[in-house]
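K.L.:
requesting a structural model of the entry that follows:
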Amino acid sequence: MTSGSSSHPAAAARQTARPGLAVTTGSVGTVRKPSVPRAASSRPPRIHGLDSLRALAVLAVVTYHLAPGLLPGGFVGVDVFFVLSGFLITTLLVRERVQTGRVSLRRFWTRRARRLLPAMVTVVVACTATAGLLGGDVLVGIRSQVMGALTFASNWVYIAQGASYSSDLSPQLFANFWSLAVEEQFYLFWPLVLLAVFTIRRSRTAGLVVTGTFAVASAVWMAVRYDPLFDPSRVYFGTDTHLFGLMAGAFFALWFAPRSPLVRDVAGAAEVLDDAPRAERTGARWTAPLARLFAVPARRRGARLALGAASAVGLVWLSFTLSVDAPSAYRGGLVLASLFTVGLIAFVVRSQPLTRRCEVAPLRWVGVRSYGLYLWHWPLLVLVSQVMGADHPGHGSPWLVVAVTLALTVAAAWASYRFIERPVMVRGIGTLLRTAWDRVRRMALVAWAERRSPARTARGRVRLAVAIAGTLLVVSSVTAAFVRAPEVSELEAEIERGAQAAADGQTSAPVTVPTAPAADPTVPTGATPDAPPSAPAVTEPAPPTAGVAAAPAGDQVTVIGDSVTLISAASLQAALPGVYIDAEVSRQMSTAPEVAAALSAGGALRPYVVLSLGTNSTVNERVMDAAIAAIGPDRTIVLVTGYGDRPWIGPTNDQMRSAAARFPNVVVADWQTTIAAHPESLGKDGVHPQASGQELYAQMLVAGLAQAQAHRSGQ
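P.N.:
Here you go, the predicted structure:
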């Protein structure tokens, strides 16, 4: 980049002035404080290939949400965005510091607000208004969701509410805004940190040390905070635990910044720069590193090509193999995705001739509109699923729902970029608002003029009426959304009714049942010891109606369960009168020892103990053995397998079957097999049973208890 000579008198005077000093034309002989002038063009050169990388990242995320079975690890696209954001934002800050000697925080935050806020507010208003018209579960938590989105705190709102990324009892309309909140918080604090580094230490090395420390600390903190026995949403949503991707991108930007100190006075700069014109010299401080990036020596091309290929293959491999609930994701998997992204960006910026030739127009189109695509796709999926009566969004949707959501998402992203994002970036928010107000005022004036015109055409009045009606509809719908929002979803309400039934049963049922005389489980309930016991039938639990007569009485049974148990409490009490149910939403197998100890202390741990805790977390052999040991060998334990699309359910069920083979007092009741034959009996989330499924659950449990009694009697 060269500026050449200028014929403008002021430019000629500046070129003849002393290097390093700027002459003020307002008074003769007055020289203002030396400063590094801005380059002739303040826009950085476009790096070919980054738009395509954005496109692939957003396509991965959209595929993961719409059809997770096709790309189980597509959520790593969010981490690709994090690295890209850290790289680009830090590059802009460093570039401004190098060119002007300072960083204008006001200008930086204004640019970020222009880029992010208008499109985001549009999505929030439009989708909230639509949800207000639809009503129902899509409005659950809408007030806190909107507040979190508008205050850049969605991730912490979801953490405070205990929301789960992979499983939730009600669809979150703006669940995808958590990642925007992490980025927006980064935009707020990172310029301050970088400015402090520039001011105190004034060296690139200090910036690298600080950035690397943040990245490593965040990655380590994620690994430390993660507990495989509990829901990982806290460490996934948290800014503190998910900051490493942004910091990796920032580290990369600083690494390829000019290797001289980032803050210099002009005299020092004049000593190291040649005698080229000042605009050219200023640009050279930034363009020289870019030239080094793009002019790749032949001897290094092979190594860089290998780096790019390995990074791309690594990201593809993670996209197909990583699970958001797997321990490997939080103990290196997401960090590895960030490192692969850094490697891919390094290849892109160091291989510009190749990436420029390989750019594909459709991918670039998607990449330019990736922000809108990301904003719109999830709220539209939730709304379309509500309208079409589809299953819980995010866990696989019918192809018709996917097709409609994709079509609406592409249309909305195109309109957002065409009419909101690009105009605001070019003209500013204030100018756009003034233009909109002027247009409304002109419509009103035209309508008034047509009213008094002899021709009396109604076009202007119709347009004004439509605009006013549309505005009133949006405002009233948003208001209705806030007013009509239910406290809990239909599923949560049903679970609460089950919890109340379980609590009522605990109050009316006897709480002290001696465990020793349970004594002889071969004597059926109601028979005298002298009467010959009837032989219970040994049955498999799969046909849930078999063996009902041989099950122990309800006052001999304690059920320790989760929300699947809670929602089925009334059916359990009907099938097993007197059963003692202790269940909680999101309860996990790791809590079984303390629950069993509390029940035992209260005299409510009966001879037959059912553990229905296979839905909410991974269970390993250690956890399973601890739960069984806490209940004790003098009781018979029934382990209920879990059902759902959660990746840990299969391994957890295997652990239950393995425990039944190791312990003589343990049997398995196979809820997985029972409900798999009747998927229509499940609710929209694919986990909790509806009324018919609750009956199946109770029958399955009775059959499992019959098998347990037969097993205990040695038959």
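K.L.:
contacts, neighbours, all on C-alpha from now
P.N.:
OK.
K.L.:
quick one: Leu315 from Ala546, how far?
P.N.:
According to Cα to Cα, to the nearest Å, Leu315 stands 50 Å off from Ala546.
K.L.:
neighbour count for these two, which is higher?
P.N.:
Neighbours per residue (other Cα atoms under 10 Å) separate Leu315 from Ala546, with Leu315 holding more: 24 against 20.
K.L.:
so which elements touch the helix or strand where that one lies?
P.N.:
With secondary structure defined by DSSP states H and E, Leu315 is part of helix 298-321. Judged by 3 or more Cα pairs under 8 Å, 6 or more residues apart in numbering; DSSP states H and E, helix 298-321 is in contact with helix 334-350.
K.L.:
neighbouring contacts of the next helix or strand after the helix it packs on?
P.N.:
For helix 334-350, the succeeding helix or strand toward the C-terminus, using DSSP H and E, is helix 352-358. Residues outside helix 352-358 that contact it (Cα atoms under 8 Å, 6 or more residues apart in numbering): 47-49, 294, 348.
K.L.:
same question for stretch 460-473.
P.N.:
440, 443-444, 446-448, 450-451.
K.L.:
do that again at 6 Å, thanks
P.N.:
With contact meaning Cα atoms under 6 Å, 6 or more residues apart in numbering, stretch 460-473 is reached by 443, 446-447.
K.L.:
just to revisit the earlier point, tell me which two of the contacts of helix 352-358 sit farthest apart.
P.N.:
Maximum pairwise distance in the contacts of helix 352-358, criterion Cα to Cα, is 12.7 Å, between Gly49 and Phe294.
K.L.:
I have a second one here; can you model it like the first so I can compare?
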Amino acid sequence: MTLQTRSVPLDGMRALAILAIIFYHLMPHVLPGGYLAVNIFFVLTGFFITASVIEEYGQKGKLAYKRYLSRRFHRLFLPLLWMLISVTAYITLFQRDLLLNLRPWLFSSLGMYNNWWQISGGASYFEQFYVQSPFTHLWFLSVMSQFYVIWPLIVLLLLVLFKDKRIILYTAIGLSLFSALAMALQYAPGEDASRVYYGTDTRLFSFMVGSAFAVVWPLAKLNEPVSKQISRRLTFAGLMSYAVLGVMFSRMLDSQIFTYRGGMYLNSFIICVAVASTAHPATGISKMMRFKPIQWIGRRSFLLYLWYYPVISLYQAKVVDTSVEPGRHILIQLAIILGLSELGYQLFEKERWMVPFVQSWRPGDAIARMKASRARGLAANLPEKLAAIVSLGLLLAALTGFAQAPSGENSGVQELREQIAASQTKMEQINRDESLRSRAINNIEGLERETVLFAHDADITFIGDSVLLSVADQLVTIFGQAVVDGAVSRQLYQTSVVIAALEKREQLHDTVVVFLGSNGSFTQTQMETFIKEIGTSRDLFFLTTNVPRIWKDSVNEQLALAESNHSNVHILDWNAYSSGHNEWLLADQVHPNPTGAQQLALFVAEEIYQELNDENGSN
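P.N.:
Below is the predicted model of the structure:
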């Protein structure tokens, strides 16, 4: 299967897409909608695959399906295989804790059903602190591969039965509507969106939008000469589409209802407009996309996608705290990603070095290359020989890790989950039944009697994430009347429904304490909305975050800004108080252990007591 022309400018569009994806993971607080860039790859894939099938069928009256699959999977499978081998070898040698449950990750990734396997296991793309596999991103390749296999056959069948390209257009539009509706109906606001994010059925609409566009305006037609007026209109439409995409990438959060109920579908149509203006050689955008650095990135976009997530996840697991000098950590990760991608490009795209066990998985090919290399002598082709030795070593290390990989759940993660689950259950029971609250006022070591009396009778509402849930038992021991509402992976901009529900139950008290920021930053607008929903008549306390991630300073700066702008906002500087006390934290350096939970609860009680007593003019 061939396509009549390669669209060089669309490589530039791929470059922008992969950069958005990488920076979404490196700096999620800066580009919170960068995850949308995968739709660019989906739309382009639908566009090119459909155009290729139509072209080949029109020329030959048939489809060389076996040859098409062989070429597609040769380009995908070998780089994927060696990324999996290299990463497995690395974690076998240096981060053995990540060998846990390795085999199903590898099988599902190579079998191209990783997205459905992650769905069946309840995996979440958006959780930050539970142990994450370096292969989480391969859901994308599984969705792509499933489309590669099935859609060409459907297009061919439609062409054979109806002899009319328009039936492909109608089918693609119908399937896109079905897929967008499936996403909208299956998405549950306030719950993790990974099911609709991973699902082939709920992501199909982007492919179908690209497929429909291939019928309406194929690539050959996009190359036809146009008048200057039409060229200007195309350029203007393209600039507008890129501007809208830029707004979406910077504003469209993965937690918004609109994202899953029409937002991604709209995003795919806007991408089509961008594709048309980018591909046509008469537009200014087309010329800009031919810029050599952009082309360099675009031609390596697949390899950059393969490597970006393993590098980021393994680097952050090894370094742990990337909040100190975050710019340096970003540059190091980018350098590693680019270096590994370039190496892969030279091996698999350019085939600059013919290395046994790399460009082909057939044992006969590897043996033949080894014999040929030996015949040329030791001095000849030394890089190939060294690469072969390194590759064989990586393969042996990966096989060792594969054989030794344990199954089950990380003990630290299991302990945290059980602690959170128990706390969450207890809080729900107490919030439903006030009689379960302790009425006795006991002395608490570490607190003055006046603080204990104040805290026991204080009407306080706590809103937060898993950090709050991990210390809830200690808080309730001190704050006898407390209402605690926490949820794993909750972010500040997800709390509108929470606040409304608390107010409806008359559990939003005059003092509100917020444990949010561990899972990502927020904008000043989002903070102002939150404060407005809580109400300026309430005392609002924010706990600073000690999360060892790049967004820590951004979160704490936004909290400081809110304190300076609102007299009812106060800061509980847990980040400064806990500094130097790693013994208070679990291995993730985010969640307090039992000792840290006690210290946090005491700190919160003392700080709130001091602040509110100062406000009331007492000592």
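K.L.:
re earlier: by how many degrees do the helix holding Leu315 of structure 1 and helix 334-350 diverge?
P.N.:
Calculated by axes from the mean of the first three to the mean of the last three Cα atoms, to 10 degrees, helix 298-321 of structure 1 forms an angle of 140 degrees with helix 334-350.
K.L.:
so how far is helix 298-321 of structure 1 off the chain centroid?
P.N.:
Distance of helix 298-321 of structure 1 from its chain centroid, counting by Cα atoms, centre = their mean, to the nearest Å, is 26 Å.
K.L.:
flag every buried residue along it.
P.N.:
For helix 298-321 of structure 1, burial by neighbour count (16 or more other Cα atoms under 10 Å) applies to 304-305, 307-308, 311-312, 314-316, 318-319.
K.L.:
Gly49 and Phe294 of structure 1: who's more crowded?
P.N.:
Counted by other Cα under 10 Å, Gly49 of structure 1 and Phe294 do not tie: Gly49 has more neighbours, with 26 against 18.
K.L.:
quickly find the element holding the residue mapped onto that one from structure 2.
P.N.:
With TM-score structural alignment as the criterion, Gly49 of structure 1 lines up with Pro9 in structure 2. Assigned by DSSP H and E, Pro9 of structure 2 belongs to helix 8-26.
K.L.:
what does that helix rub up against?
P.N.:
Applying Cα under 6 Å, 6+ apart, the external contacts of helix 8-26 of structure 2 come out as 31, 34-35, 37, 279, 286, 289-290, 294-295, 297-298.
K.L.:
packing partners of the helix or strand following it?
P.N.:
Next helix or strand after helix 8-26 of structure 2 toward the C-terminus (DSSP H and E): helix 38-60. When contacts are defined as 3 or more Cα pairs under 6 Å, 6 or more residues apart in numbering; DSSP states H and E, helix 38-60 of structure 2 packs onto helix 200-216.
K.L.:
now the helix it packs on: which residue numbers in structure 1?
P.N.:
Aligned by TM-score structural alignment, helix 200-216 of structure 2 falls on residues 239-255 of structure 1.
K.L.:
using the three-state scheme, assign Thr525 of structure 1.
P.N.:
Recorded secondary structure, Thr525 of structure 1: coil (DSSP: H, G, I helix; E, B strand; the rest coil).
K.L.:
excluding chain neighbours, what is closest to it?
P.N.:
Ala553 (6.5 Å; Cα to Cα, 6 or more residues apart in numbering).
K.L.:
restricted to buried residues, select the contacts of stretch 460-473 of structure 1 in ChimeraX.
P.N.:
For the buried members of these, the matching ChimeraX selection, counting by 16+ other Cα under 10 Å, is:
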select :443,446,447
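K.L.:
among the contacts of stretch 460-473 of structure 1, which lie within helices?
P.N.:
443, 446-447 (DSSP state H).
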